[in-house]
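Engineer: Below are the sequence and a predicted model; questions follow.
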Amino acid sequence: MYTKDAQFQYDDIIRHQNSVEMGRPPGSILADLLTANFEKTKLKGAINEMICYAGYADDTFIVCSDQQQTKHMVNLFRDADTNIQFTMEYKKDNDFHFFNITVQQRENGTVQRSAYRKDMWDDIYMKLNSFCSISYKTALIKTLSQKGTDMYFQYTESKIIER
């Protein structure tokens, strides 16, 4: 395991943990490094066979040609490292959610993207009066503004191109 026997201190007590939770600072960095390593080694051949493959940190967006290829790809991911838990979601009613985007496949083969918010979404990224640097707060505002501009004012159709 990559974080086996990791110790951390909380409330003046030293604790032991054998994993890193996603959402914690080291989790996303480790996930990004491990995924990049898998993509260049154990999964390279399979990735080249995919219709579409894109990823960010621990999330991967894959378009397969059929169910058999999908199952094969999931097994390859799971076999790449038995200490890492891989899960998969299928599209439902031609919709698929990836991060905060809904990808909808149209009958003509194009896809349309739109904003997606989970049911538990409370519209709060960070409280304005939180004990956080003003530079983080302004960076968040700039990032969200740019994301909104990119999502709503640019061309929002694209075609999945088969290799």
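Structural biologist: All right, it came through fine. Residues are numbered from 1 along each chain as shown.
Engineer: from here on, contacts and neighbour counts on C-alpha atoms
Structural biologist: Noted.
Engineer: What segments of the protein are strands?
Structural biologist: Ranges of strands within the chain are 6-10, 13-17, 52-56, 59-63, 95-98, 101-105, 110-115, 157-159, based on DSSP state E.
Engineer: any chance of the ones you listed in TSV, with distance to residue 85 too?
Structural biologist: Shown next, in TSV, are the strands of the chain (distance: least, C-alpha to C-alpha, whole Å):
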stretch	distance to residue 85
strand 6-10	19
strand 13-17	17
strand 52-56	16
strand 59-63	12
strand 95-98	18
strand 101-105	23
strand 110-115	27
strand 157-159	31
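Engineer: would you list these in CSV and tack on mean neighbour count and distance to residue 84?
Structural biologist: Converted to CSV, the strands of the chain look like this (neighbours: other C-alpha atoms under 10 Å; distance: least, C-alpha to C-alpha, whole Å):
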stretch, mean neighbour count, distance to residue 84
strand 6-10, 10, 16
strand 13-17, 10, 15
strand 52-56, 13, 16
strand 59-63, 15, 13
strand 95-98, 17, 20
strand 101-105, 17, 25
strand 110-115, 16, 29
strand 157-159, 12, 32
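Engineer: Quick one: closest of the ones you listed to residue 80.
Structural biologist: Comparison of these against residue 80 by C-alpha to C-alpha identifies strand 59-63 as nearest, at 14.6 Å.
Engineer: try this one next to it:
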Amino acid sequence: MLLCKPLPPTFVCLPLPDLTCHLLLYMSPTVMANVYMGYFEDMALGSAPLKPTMWLRYVDDTFILWPHQEDIQALLDHVNSIRPSIQFTMEKEKDNQLAFLDILISRTEHGFKTSVYRKPTFTGQYLNFNSHHPYSIKHGIARCLQHRAETISSDTITYHQEMVRLKNTLCHNNYPDSILSTRRVNSIREENETKKPPTVCLPYIRGISEKIQRICAPYNIRTVFKSESTLRRHLVRVKPRMEENMTKNCIYAIPYSCRKVYKGETCRPLKVRVEEHRKAVTKGETEKSGIANHVWMEREDHRPLWDEVRIINRETLWKGRKLKETAHMLGHNNLLSKPSIELNAIWTPLIERENLE
């Protein structure tokens, strides 16, 4: 088995055959690295004195079968001599076993046997069943692990051994025994592939989301839930924090000196939209801005407080931004702007409660 180290980004700059400059401009570094490794493998194996009977690569891990009596070290030296920047390391089988990705390959008298491989550092910890997540996510974890056992296990005995191990692991994470289906996952998946109901994605709120799911079920509407508040969202900041007035896709509020409030939404940076309002007020362009219209109609003590502009919500999708803008307008008596869409009255009690909180 040959294990290839991760490819450095410089590989995307190396010349490749039969690729135009136009194609290079639009390929991601990951795709380019994979393309180059395909070219590199053809070149390396084509010039090798002795060739393996099997060479399978997934990203930077390669599995090979070596049928020759000569030491495989010669192949490793040959591959490493082609490009100094691409160096392979090698791991040989031990006790007739070799791990490749999450598969443990074992040599037997009758051929090869495969089973699920776990690293020595595996702790058996998965998402706890009592955590605040939709049931579908927890059920999906169990189904995914069962599918892995079914796909990787080469025989029935190995599959049943893996299922016993899996049940014990999930039990330690407070999963009920009934969460693992007795039916094979592939047969269930074939049935589900023929049915493609409409799907709606909603934030997960325990108690409310389950009721919505039951309401949608008779109408053949599939509900998918996502967790809005996660540790990653609160703690991890991949991008540097930018100034608030440069925020895009937001719902904003502009207060007046007369204690009225203007609320709106924009897909552009907030600074750009506020500057448009300011210019409209200065030039008296009342038809372009509701803020300018209020200032010029009332005139006395109805000044926008530009320094107190704030963001009250964010939403990337246009439709969702319109809905959130409307929701923030409901229940406010001192509002100047009008909702851009109509919202069903069934949501009013929930929205009012959220606004009060």
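Structural biologist: On my side now, so go ahead. Computed from a predicted structure; not experimentally measured.
Engineer: TM-score for these two?
Structural biologist: TM-score for the superposed chains, counting by TM-score structural alignment, normalised by the length of structure 1: 0.59, backed by 132 aligned residues with a C-alpha RMSD of 4.0 Å.
Engineer: returning to what we had before: list just the one of the strands of structure 1 that sits closest to residue 33 of structure 1.
Structural biologist: Using C-alpha to C-alpha, the nearest of those to residue 33 of structure 1 is strand 52-56, at 10.6 Å.
Engineer: so that closest one aligns onto which residues of structure 2?
Structural biologist: Counting by TM-score structural alignment, strand 52-56 of structure 1 falls onto residues 54-58 of structure 2.
Engineer: Would you mind getting the average deviation of that stretch from structure 1?
Structural biologist: Comparing stretch 54-58 of structure 2 with its match in structure 1 after superposition yields a mean distance of 1.4 Å (mean C-alpha distance after the TM-score superposition for structure 1).
Engineer: Show residues contacting that stretch.
Structural biologist: 62, 63, 64, 65, 66 (C-alpha atoms under 8 Å, 6 or more residues apart in numbering).
Engineer: Kindly reformat the residues you listed as a markdown table containing distance to residue 263 of structure 2.
Structural biologist: Converted to a markdown table, the contacts of stretch 54-58 of structure 2 look like this (distance: C-alpha to C-alpha, whole Å):
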| residue | distance to residue 263 of structure 2 |
| --- | --- |
| 62 | 57 |
| 63 | 60 |
| 64 | 63 |
| 65 | 67 |
| 66 | 70 |
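Engineer: Pick the one among those residues closest to residue 325 of structure 2.
Structural biologist: residue 62 (52.5 Å).
Engineer: Could you verify my assumption that the closest one touches residue 41?
Structural biologist: No - if you go by C-alpha atoms under 8 Å, residue 62 of structure 2 and residue 41 don't touch, sitting 10.7 Å apart.
Engineer: Now do the helices in the stretch 251-357 of structure 2.
Structural biologist: 270-283, 290-298, 318-329, 348-356 (DSSP state H, counting those that start in this stretch).
Engineer: Ignore what I typed, I meant structure 1.
Structural biologist: 25-40, 44-49, 67-80, 134-153 (DSSP state H).
Engineer: The ones you listed into TSV, with extra columns for distance to residue 104 of structure 1 and mean neighbour count?
Structural biologist: Formatted as TSV, the helices of structure 1 follow (distance: least, C-alpha to C-alpha, whole Å; neighbours: other C-alpha atoms under 10 Å):
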stretch	distance to residue 104 of structure 1	mean neighbour count
helix 25-40	26	16
helix 44-49	22	14
helix 67-80	19	14
helix 134-153	14	12
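Engineer: how about the ones you listed in CSV, adding distance to residue 1 of structure 1?
Structural biologist: Shown next, in CSV, are the helices of structure 1 (distance: least, C-alpha to C-alpha, whole Å):
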stretch, distance to residue 1 of structure 1
helix 25-40, 12
helix 44-49, 22
helix 67-80, 13
helix 134-153, 33
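Engineer: And the ones you listed: which comes nearest residue 90 of structure 1?
Structural biologist: From the helices of structure 1, taking C-alpha to C-alpha, the stretch that ends up closest is helix 67-80, at 9.7 Å.
Engineer: could you give the angle of the closest one to helix 25-40?
Structural biologist: Helix 67-80 of structure 1 and helix 25-40 are oriented at 120 degrees to each other (axes from the mean of the first three to the mean of the last three C-alpha atoms, to 10 degrees).
Engineer: Off-centre distance for helix 67-80 of structure 1?
Structural biologist: 17 Å (C-alpha atoms, centre = their mean, to the nearest Å).
Engineer: mean per-residue distance, it to structure 2?
Structural biologist: Helix 67-80 of structure 1 sits 2.2 Å off on average (mean C-alpha distance after the TM-score superposition for structure 1).
Engineer: quick revisit: wait, which of the strands of structure 1 is closest to residue 121 of structure 1?
Structural biologist: strand 110-115 (12.3 Å).
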